[in-house]
Structures are given as structure tokens and as C-alpha cells.
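Peer 1: fold the following for me, if possible:
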Amino acid sequence: MTTGHGTIFRTLHQPGNPFILANAWDVGSALMLQGMGAKAIATSSAALAFTLGTRDMGHITRDQSLAHAQDLIAAVNVPVSGDFENGFGEDPDTCAETVRMAGEIGLAGICIEDTALPADTAYAFDLAVERIRAASDAARGLNKDFFLVARADGVLTGKYDVEEAIRRLQAFEAAGADGLYTPTPANPKDLARICASVTRPVNVLAAGPCTKLTISEFAKAGAARISLGSALARATHRMIRDIGVDMLENGDFSALGKSISGDAVENLMF
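Peer 2: Take a look at the predicted model:
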């Protein structure tokens, strides 16, 4: 990955003209998504946890996340962004250090959320803002362009409402975040409110009610980026479960005949 990927990544973020940030879980999935036209790749903490046979939400270490991101960066020719949970620590200085380490390995940006992992409680407002301010200062201190996204996750976790999410996003913007993100707003109206409440680009997660929206509807709401989170990985694991039940419980292998050929996979990768 070249230093220019940070700038390329930033230019992709256009409110009202969203791009799909394709979350991969290994080199093969990243190469396939790139081969199908993804303009940028992201990691997913949950999807990585699946590959490691562990749990999400604070059980992946920073070293594991950085090593995984390095594998993807080395494999693809498009920008890569990191799902870096809560920055791997409560202290603002830890968030700043995480940004510096992410920049050093060649990531084009990362997300940092306001959840006190491994619990699902939200950081107090002032601490949440200070963490993003420290991360933003670190991003500006890098010798490359780096796109920092601040997440307000309380709507997702049920710890606060959309009004509090907007208050936090506006404070994160003032603290220097390049992009903002509130996963799983309840409806398109709330999504549009979130996008209109800030001037920086907004990421939307294709999950829950938002899976029913088309890309043109995301654009109308004002989104700049649509991420997949662990959804694509979970769809793959659903196939493993469903076909596994057919085979192991019913002795039925017919679903395997619906898979694509190895050549088709390789043609997307190479």
C-alpha cells in the first residue's frame, strides 16, 4: 500500500454519493471483493474473531488486529481501513497510540467507538470526546493522510437514544474526527437526521432496517459510506451451518452442487 492510499480513501467519502466499504475477514475474501470492484476494504472485529475461534467485543487484541490488517494491506491494491473497536483501551493516550500504530503499518484509516469493551456500557460523554480528540491529534501528526472515524454506538447497544448519538457525533466532529458513524439507526428518518446533524461524512452500517434500503436511498439520506460490518462473514457462516446440517444430520450433499468453481474464485482473486 502506498502513502497515497490515505488521500484516495478520503476522496471516496462524498456525502450523498456513498461508496461501499467492503469488510473482509481474510486475504482471500479481500481479494475477491477487490476483484468484484470494491474501492476500499475494511477489517471487521467480529469477522476476525470468527476466523480466530474467539468472541467479539473486546476479545481481539491490538496486536492481532494490526497483524490481520497488515495481511490485507499486503494483499490488495485499494485502501484498507481498520475496525479497531474502542481503540484497545480507555485512556485517550492509548487511542492516540493505536492511531499511530495503524498509520505506521499502512492503514488508510480506522474507526474508534465509544463503548467500554468488553462491557457494553458507553464511556461518559467528556471522556468519549477526549478520546477522539487525542486520536485525531495523533492522526494529524502522521506523515500521511489518515481518515479517523468516530463511532457513537449507544443506539446499537441500547445505552442511549439518537438524540444523544447526535450530541456525541457533533462533539466528535468538533474534536477533529474526519468521519462519523452511528450503527443501526431505527429508520431512514433517523439516518437522515444523523447525516444532516454534522458536516463531516457519515458511515452507515448495512444492517437491521438499513438492509432494506437501496444505495440510492442511502444517498438520499446523505450517507457518504456504507460498510458491511460482519454481515458478509455471517452470511458465509450461515451457509456453512445450513449445508452442514444438511450433510451431518440428513446425509444430503445436494447444496454443495450450488457452489461456484475454484476457477471462478481464482479469477476474482488474480
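Peer 1: only C-alpha atoms from now on, for both contacts and neighbour counts.
Peer 2: Fine.
Peer 1: OK, contacts around the spatially most central residue of the chain?
Peer 2: The residue lying closest to the centre of the chain (C-alpha atoms, centre = their mean) is Asp83, at 4.7 Å. With contact taken as C-alpha atoms under 8 Å, 6 or more residues apart in numbering, Asp83 is in contact with 42-45, 110-112.
Peer 1: in JSON lines: these, plus neighbour count and distance to Glu97.
Peer 2: Output for the contacts of Asp83, formatted as JSON lines (neighbours: other C-alpha atoms under 10 Å; distance: C-alpha to C-alpha, whole Å):
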{"residue": "Ala42", "neighbour count": "27", "distance to Glu97": "20"}
{"residue": "Thr43", "neighbour count": "28", "distance to Glu97": "19"}
{"residue": "Ser44", "neighbour count": "27", "distance to Glu97": "20"}
{"residue": "Ser45", "neighbour count": "24", "distance to Glu97": "19"}
{"residue": "Ile110", "neighbour count": "25", "distance to Glu97": "12"}
{"residue": "Cys111", "neighbour count": "22", "distance to Glu97": "14"}
{"residue": "Ile112", "neighbour count": "28", "distance to Glu97": "12"}
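Peer 1: here is a second sequence; please produce its structure as well for comparison:
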Amino acid sequence: MNRDQKFEAFKALHQQQGTAFVMPNPWDAGTARLLTHAGFQALATTSAGYAFAAGKRDSFASLSRDEILINAKAIVDATDLPVSADLEDGFGRDPTRCSQTIGMAIDIGLVGGSIEDATGDPDEPVLPIGLATDRIRAAAEAAKDRGFLLTGRAENFISGRPDLADTIKRLQAYAEAGADVLYAPGLPDIDAITTVCREVGKPVNVVMGLSGQAYSVPQLSAAGVRRISVGGSFARAALGALRRAAEEVMHQGTFTYAEAAIADGEMAALMDQTKQSDRS
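Peer 2: Below you'll find the model as predicted:
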């Protein structure tokens, strides 16, 4: 699919009625290929997963816009599926910075992306709603008629402000400002998820795999969710398997972990088959 076709396919997934689609989060080109082969219909980047792979903490202070977009481009190039991106806070407080980030995301082939309202400052964990909305409005203007679905994120529940009323107010403001999809990570239970889906007028994304109760796709679909992501949880699951393998070898001197590993031949078949032209 070309980029326009990817966008139309991605948009259509959000318009499905009754069943939410799962959009998992690869953290590099290899995991993008594996998840594509698994049969998913769209992918999304994860700043957390990328940060872990780069040996960094997932935070505004650790990750630059350039490296996030380079990683996203590698994922776009590794799959024929639509790819959305975790664009953190837009990489700047000013609305103009968010607008620039969206333009750069479109230029590398992304068909969606999210802008969040977290600050990383414990004294002011989320931006004032007016500024946060202005940032979404600027991002939406940059995305307008360019084949890009913008997700507005309200970060209250993962920023130490478990305020459902304010979260809904923010999501409604982001929808009015032009966000196509709405997302409030860390909602505490299915009742809160149902309430958010009922009170906002755009498709809602919910993340699974974090702390708290794990709801199924049918349960989330019944609550009104349109899209489900996994954030950095697939990356943490893979790193958990790595640590268990390392501890087995280090402390037991055995190698039974290899029984659960993907076969080398299967991995080879999933990866890029292009040969370097300068190799004889």
C-alpha cells in the first residue's frame, strides 16, 4: 500500500462498529516485521520500548525528536501496515513545536500520531487545559487534509492526578480542537473506560498491558473502545524473557530457555531479504 492507501485503511479501522482493533507497539524494525506477520492491521511506535532498547529512561529529558522519528521511520519502512507514532509531548511546550512535529511525522510516512499533555514536572504534571488544547489545535491544523489521524492524550491518571471529570473535560476540548482519536492512559477500571467512551464524541484508544486489571478485547469493545494499544508492555515482556534466560544461565548453568525461542529459520524468513550490492 502507498501512504494514501495506508491512511484510508487506518481511518476505516476506527470507523468499525462493535469490535475494537488491536494496534500493538513494536520498538524497532525487527519487531515491526514480526508483528506484521502475526496478522495485525496497524502498528504504533512506543517511546518506552525504544528507550529501553536504547538503554535510556522513557522521559522527555532522555529522548530527542530526531531519534524518535528515526526509529519511527525504520518501523514505517519495515512494514506495509499503517503506522501511528507516540510523539510524546510534541517535543516542545509551544504549539508551534507540536505543529512542526506533525509535519515531520507526515514526511516520514506516518499516518497517525499522538500528542500528550504531560509535563514531566511533579509540581505541574499536566499542562493547563488552555495551552494543552491550543497545542492539539496547532497539531490538527498541521495534519489537516494531509492523511494523518491525530490522537489527543490526557495524561492525568498516569501523572498522579486521578481526576476523571477533568480527564473527560480535556478529551472533549481536544476533540473540539481537531483530535481524531482520544486517549487517556491509566483509566482505573471498565466503568471509567465506559464513561469516557460515552462522554466523548470521537473514537477512544485504551492501553492494555500496564498495571491494573487486564480486560479482554470483547470487554473493551462492549465498553465502546475502538482501538487498543499495548504501549511498552510487549517490550517489557520481551525483556522479561531475556532476563529469565540470563538468570537461568547465570544461576543454574542450563539453557532450557531456548525451547521457547523462535527458530532461527523462522526469524530469517521474517526479516528483510535484500542483499548488500557491495558484497560479492
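Peer 1: which stretches in the stretch 51-200 of the second structure count as helices?
Peer 2: 65-78, 95-107, 129-143, 164-177, 190-199 (DSSP state H, counting those that start in this stretch).
Peer 1: now the second one, how far from the centre of its chain.
Peer 2: The gap between where helix 95-107 of the second structure is centred and where its chain is centred comes out at 17 Å by C-alpha atoms, centre = their mean, to the nearest Å.
Peer 1: the residue nearest to the centre of the first structure pairs with which position in the second structure?
Peer 2: Superposed on the second structure with TM-score structural alignment, Asp83 of the first structure falls opposite Asp86.
Peer 1: how near is that match to Asn25 of the second structure?
Peer 2: 9 Å (C-alpha to C-alpha, to the nearest Å).
Peer 1: what touches both of these two?
Peer 2: In contact with both Asp86 of the second structure and Asn25: 44-46, using C-alpha under 8 Å, 6+ apart.
Peer 1: could I get those residues in CSV, plus columns for distance to Ser99 of the second structure and secondary structure?
Peer 2: Formatted as CSV, those follow (distance: C-alpha to C-alpha, whole Å; DSSP: H, G, I helix; E, B strand; the rest coil):
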residue, distance to Ser99 of the second structure, secondary structure
Ala44, 20, strand
Thr45, 19, coil
Thr46, 20, coil
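Peer 1: can you lay out these as CSV showing distance to Ala241 of the second structure?
Peer 2: Shown next, in CSV, are those (distance: C-alpha to C-alpha, whole Å):
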residue, distance to Ala241 of the second structure
Ala44, 22
Thr45, 21
Thr46, 19
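Peer 1: list the contacts of Leu87 of the second structure.
Peer 2: 47, 68, 101, 113-116.
Peer 1: just those residues now: which is nearest Phe7 of the second structure?
Peer 2: Gly113 (11.8 Å; C-alpha to C-alpha).
Peer 1: any idea what that closest one aligns with in the first structure?
Peer 2: Match for Gly113 of the second structure (TM-score structural alignment): Ile110.
Peer 1: likewise for Met104 of the second structure?
Peer 2: Under TM-score structural alignment, Met104 of the second structure pairs with Met101 in the first structure.
Peer 1: how much space separates the residue lying closest to Lys220 of the first structure once chain neighbours are set aside from Ser45 of the first structure?
Peer 2: In space, Lys220 of the first structure comes closest to Gly16 once its chain neighbours are excluded; the distance is 6.1 Å by C-alpha to C-alpha, 6 or more residues apart in numbering. Distance, Gly16 of the first structure to Ser45 of the first structure, using C-alpha to C-alpha: 27 Å.
Peer 1: got it, and Ser259 of the first structure?
Peer 2: With C-alpha to C-alpha as the criterion, Ser259 of the first structure and Ser45 of the first structure are 27 Å apart.
Peer 1: cool, Gly109 of the first structure as well?
Peer 2: Noted for Gly109 of the first structure: a distance of 15 Å to Ser45 of the first structure, by C-alpha to C-alpha.
Peer 1: pull out the buried residues from stretch 241-254 of the first structure.
Peer 2: With burial defined by 16 or more other C-alpha atoms under 10 Å, the residues of stretch 241-254 of the first structure counted as buried are 243-244, 246.
Peer 1: now those as CSV including secondary structure and distance to Leu156 of the first structure?
Peer 2: Converted to CSV, those look like this (DSSP: H, G, I helix; E, B strand; the rest coil; distance: C-alpha to C-alpha, whole Å):
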residue, secondary structure, distance to Leu156 of the first structure
Ile243, helix, 30
Gly244, helix, 31
Asp246, helix, 34
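Peer 1: check which helix or strand covers Lys6 of the second structure.
Peer 2: If you go by DSSP states H and E, Lys6 of the second structure is part of helix 3-14.
Peer 1: list the contacts of that helix.
Peer 2: 21, 42, 81-82, 109, 111, 147-149, 203, 226-227.
Peer 1: out of these, who's nearest Ala29 of the second structure?
Peer 2: Closest approach between those and Ala29 of the second structure, by C-alpha to C-alpha: Leu81, at 12.4 Å.
Peer 1: OK, contacts around that closest one?
Peer 2: Going by C-alpha under 8 Å, 6+ apart, Leu81 of the second structure touches 1, 6, 36, 41-43.
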